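**Q** What follows is a predicted structure for the sequence shown.
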Amino acid sequence: MNIDLSGKSALVTGSTEGIGFAIARGLHEAGAQVVLNGRSEAKVDAAVARLGGVARGRAIDLGTAEGAAELVAAEPAFDIVVNNLGIFQPSDFFETDDAVWERHWNINVMSGVRLARAYLPGMGQRGWGRMLFLGSESGFNIPADMIHYGVSKTADVALARGLAKRMAGTGVTVNSILPGPTLSEGVAEMLKDEVAAGKTLEQAGVDFVKAHRPSSIIGRPATVEEVANMAVYIASPLASATTGAALRVDGGVIEFII
């Protein structure tokens, strides 16, 4: 299988590290001209330098309507948009105030809504495009300690499905990807106390999965590259018959077979 994205332009939001950077790197290696995004100029510049080539960056906060408008004004068209930007914050439901809900909703959901509204019409007019949303297995297995996060990820999956229907017949596909526990920088930060106590990061990840995601079939976290591989395929012309799908890279955590 040869994935060739030469001549395609791609935006990956929240892509200075973790899954987002791995997706950006995968698209870049397949020949796409990639724009990385983050809020910090320094982190964006560092990520662009790591990627090299013709990659460029936009340090813009896409968790706001103003940030989305700024990006669209600077970058009016893309062939591929990966809505990876997202946050998570463990918090008991009864202690989670409106501000936390609104922050997760704006960053995890509305950032994608705004970019879809801006970029999908142009993709449709050109007769080709790929839009991806990073959901999560938590959108199906709603975590009791992060209900607000799970709800936002369920919304991402629903948004992708609805947009796929809206873009029917245009040559544009819209899908969501559902990672499970993944050894990104964010998860490494969450496990730092166990690592400080003497465990390797990999072993701490395995212990976390066994304790908190016991339905995992692979029994370990995924790597960011394993998630990125799915995204790069779905972004390619080879995936033209896949749209409206919620594609699992969850290690078998979700307990159903379809």
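**A** Sure, I can see it.

**Q** When you work out contacts or count neighbours from here on, use the C-alpha atoms and nothing else.
**A** Noted.

**Q** So residue 177, which state does it fall into?
**A** strand (DSSP: H, G, I helix; E, B strand; the rest coil).

**Q** Surely it and residue 232 touch.
**A** No - counting by C-alpha atoms under 8 Å, residue 177 does not reach residue 232; the two are 11.0 Å apart.

**Q** When these two are compared, which one has more neighbours?
**A** Between residue 177 and residue 232, counting by other C-alpha atoms under 10 Å, residue 177 is the more crowded of the two (26 against 23).

**Q** any idea how far the more buried one is from residue 209?
**A** In this view, residue 177 and residue 209 are 19 Å apart by C-alpha to C-alpha, to the nearest Å.

**Q** Next up, a structure to set beside the first:
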Amino acid sequence: MASVLSLEHLGKQLPTQQHTWLFSDITVDIASPEITLIMGKSGQGKSTLLRLLGLLDTADDGTIRHLGKTPTEWGPEKWRMSVSYVAQQPVMLPGSVEDNLRAVSRLHKRPFETELARTWMEAVGLGEMDWSKQAAQLSGGERQRVALVRSLLLHPTVLLLDEVTASLDTISKRATEELLVDLHRREGTTLLWITHDWEQARAVGQRIWFLAGGRLLEDSPADRFFEGPQTQEAQEFLSAHLVQKEDAPCLP
């Protein structure tokens, strides 16, 4: 059986510095559905990597395959239906919340799954939202969740999640995590998820990709990564987090 997603020597140059690589030679394979967390310091190209996989940017080197076929073999529209990107700061389409939720069915000419959309909106804490509300009036956290449900209505095989809970309060974050983990378990959806939230990474991650110095330095089961990273860069990354946690002020 073909891999869910495979990257072969993938690389991206910095647009402002010719012949300088943001990252290069990333070769990795997701053989079966799983939840992979992408971690690393800011500026390592994590978001750019997801954008490449979502065909929102172009790689300067290497090959991507989904279920054994390249983007050219799939065609951009079918690829994006199966490999769906959800941005940290999603763009709302003009019109209402309902217009945004119905965008997938309009674009791909298929029935709108009203009850499923309502179920998922409720699951992420938006069950009481008025669908006639203008999308431009939504808060950042509301936009994140509406955009997520909009992407889920594609029923993608792979979800590319770029800090999708960063603007959410604790209750909404937990609810969103539970929905995504449940989708992975029930439907076999692969989640490729950028996070800086250590608690989240430990709670939902099955596998960790750690980027540093323009390379994918570690690719390991989550428990192994957190208990004993293999590279000095990852050890320093974990140590810095522990120091920050210890230095955090205690609330009375």
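**A** Received it, and whenever you're ready, just let me know what you need. Note that the structure is a prediction, hence the values are computed from the model and not measured.

**Q** What's the TM-score once they're superposed?
**A** Here the TM-score for the pair of chains, by TM-score structural alignment, normalised by the length of structure 2, is 0.33; 129 aligned residues with a C-alpha RMSD of 5.4 Å.

**Q** secondary structure element for the residue nearest to residue 6 of structure 2 when sequence neighbours are not counted?
**A** Once flanking residues are discounted, residue 6 of structure 2 sits nearest to residue 29: 4.4 Å by C-alpha to C-alpha, 6 or more residues apart in numbering. Using DSSP states H and E, residue 29 of structure 2 sits within strand 21-30.

**Q** In that strand, which of the residues would be classed as buried?
**A** 21-28, 30 (16 or more other C-alpha atoms under 10 Å).

**Q** In structure 1, mark out all the helices, start to finish.
**A** 18-29, 41-51, 65-74, 98-104, 111-126, 147-166, 185-190, 192-196, 201-212, 224-234 (DSSP state H).

**Q** angle of the second one against helix 18-29?
**A** Calculated by axes from the mean of the first three to the mean of the last three C-alpha atoms, to 10 degrees, helix 41-51 of structure 1 forms an angle of 40 degrees with helix 18-29.

**Q** and helix 41-51 of structure 1, what other elements does it pack with?
**A** helix 18-29, strand 33-38, strand 56-59 (3 or more C-alpha pairs under 8 Å, 6 or more residues apart in numbering; DSSP states H and E).

**Q** quick one: the second one to helix 41-51, angle?
**A** Angle of strand 33-38 of structure 1 versus helix 41-51, following the same axes, to 10 degrees, is 150 degrees.

**Q** so how far does stretch 123-133 of structure 1 reach from one end to the other?
**A** This stretch, stretch 123-133 of structure 1, spans 16 Å end to end (C-alpha to C-alpha).

**Q** What residues of that stretch count as buried?
**A** Buried-residue list, stretch 123-133 of structure 1, by 16+ other C-alpha under 10 Å: 123-124, 128-133.

**Q** what element comes up after the helix or strand harbouring residue 186 of structure 2 heading to the C-terminus?
**A** Counting by DSSP H and E, the secondary-structure element that holds residue 186 of structure 2 is helix 170-187. As assigned by DSSP H and E, the chain's next helix or strand after helix 170-187 of structure 2 is strand 190-194.

**Q** by how many degrees do that following strand and strand 21-30 diverge?
**A** Using the same axes, to 10 degrees: strand 190-194 of structure 2 against strand 21-30 is 150 degrees.

**Q** Can you name the next helix or strand after strand 190-194 of structure 2?
**A** In N-to-C order, the element after strand 190-194 of structure 2 by DSSP H and E is helix 198-204.

**Q** other SSEs contacting the next helix or strand after that following helix?
**A** The helix or strand immediately downstream of helix 198-204 of structure 2 is strand 207-212, counting by DSSP H and E. Judged by 3+ C-alpha pairs under 8 Å, 6+ apart, the packing partners of strand 207-212 of structure 2 are strand 35-39, strand 215-221, helix 222-227.

**Q** and the angle from the first one to strand 21-30?
**A** Meaning strand 35-39 of structure 2. Going by the same axes, to 10 degrees, strand 35-39 of structure 2 makes 160 degrees with strand 21-30.

**Q** elements contacting whatever helix or strand comes next after strand 35-39 of structure 2?
**A** Sequence-wise, the next helix or strand downstream of strand 35-39 of structure 2 (DSSP H and E) is helix 46-53. In terms of contacts (3+ C-alpha pairs under 8 Å, 6+ apart), helix 46-53 of structure 2 is packed against strand 83-86, strand 158-162.

**Q** Kindly present those as TSV, with separate columns for mean neighbour count and distance to residue 150 of structure 2.
**A** Output for the helices and strands packed on helix 46-53 of structure 2, formatted as TSV (neighbours: other C-alpha atoms under 10 Å; distance: least, C-alpha to C-alpha, whole Å):
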stretch	mean neighbour count	distance to residue 150 of structure 2
strand 83-86	25	9
strand 158-162	25	12
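
**Q** right, and these - which one's nearest residue 65 of structure 2?
**A** Of all the helices and strands packed on helix 46-53 of structure 2, strand 83-86 sits nearest to residue 65 of structure 2, with 10.8 Å by C-alpha to C-alpha.

**Q** Tell me which of the helices of structure 1 is the most buried.
**A** Scoring the helices of structure 1 by mean neighbour count under mean count of other C-alpha atoms under 10 Å gives helix 18-29 as the most buried, with a mean of 25.

**Q** Packing partners of that helix?
**A** Packing partners of helix 18-29 of structure 1 (3+ C-alpha pairs under 8 Å, 6+ apart): strand 9-12, strand 33-38, helix 41-51, helix 224-234.

**Q** Please identify which of these is closest to residue 204 of structure 1.
**A** Residue 204 of structure 1 lies closest, by C-alpha to C-alpha, to one member of these: helix 224-234, at 16.2 Å.

**Q** So which of the helices and strands packed on helix 41-51 of structure 1 is nearest residue 98 of structure 1?
**A** With C-alpha to C-alpha, the closest approach to residue 98 of structure 1 among the helices and strands packed on helix 41-51 of structure 1 belongs to strand 33-38: 24.5 Å.

**Q** export the helices and strands packed on strand 207-212 of structure 2 to a markdown table and tack on mean neighbour count?
**A** Below are those laid out as a markdown table (neighbours: other C-alpha atoms under 10 Å):
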| stretch | mean neighbour count |
| --- | --- |
| strand 35-39 | 25 |
| strand 215-221 | 18 |
| helix 222-227 | 16 |
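
**Q** ok, now how distant is the closest residue to residue 224 of structure 1 other than its chain neighbours from residue 101 of structure 1?
**A** Excluding its sequence neighbours, the residue lying closest to residue 224 of structure 1 (C-alpha to C-alpha, 6+ apart) is residue 19, at 4.9 Å. For residue 19 of structure 1, the distance to residue 101 of structure 1 (C-alpha to C-alpha) stands at 23 Å.
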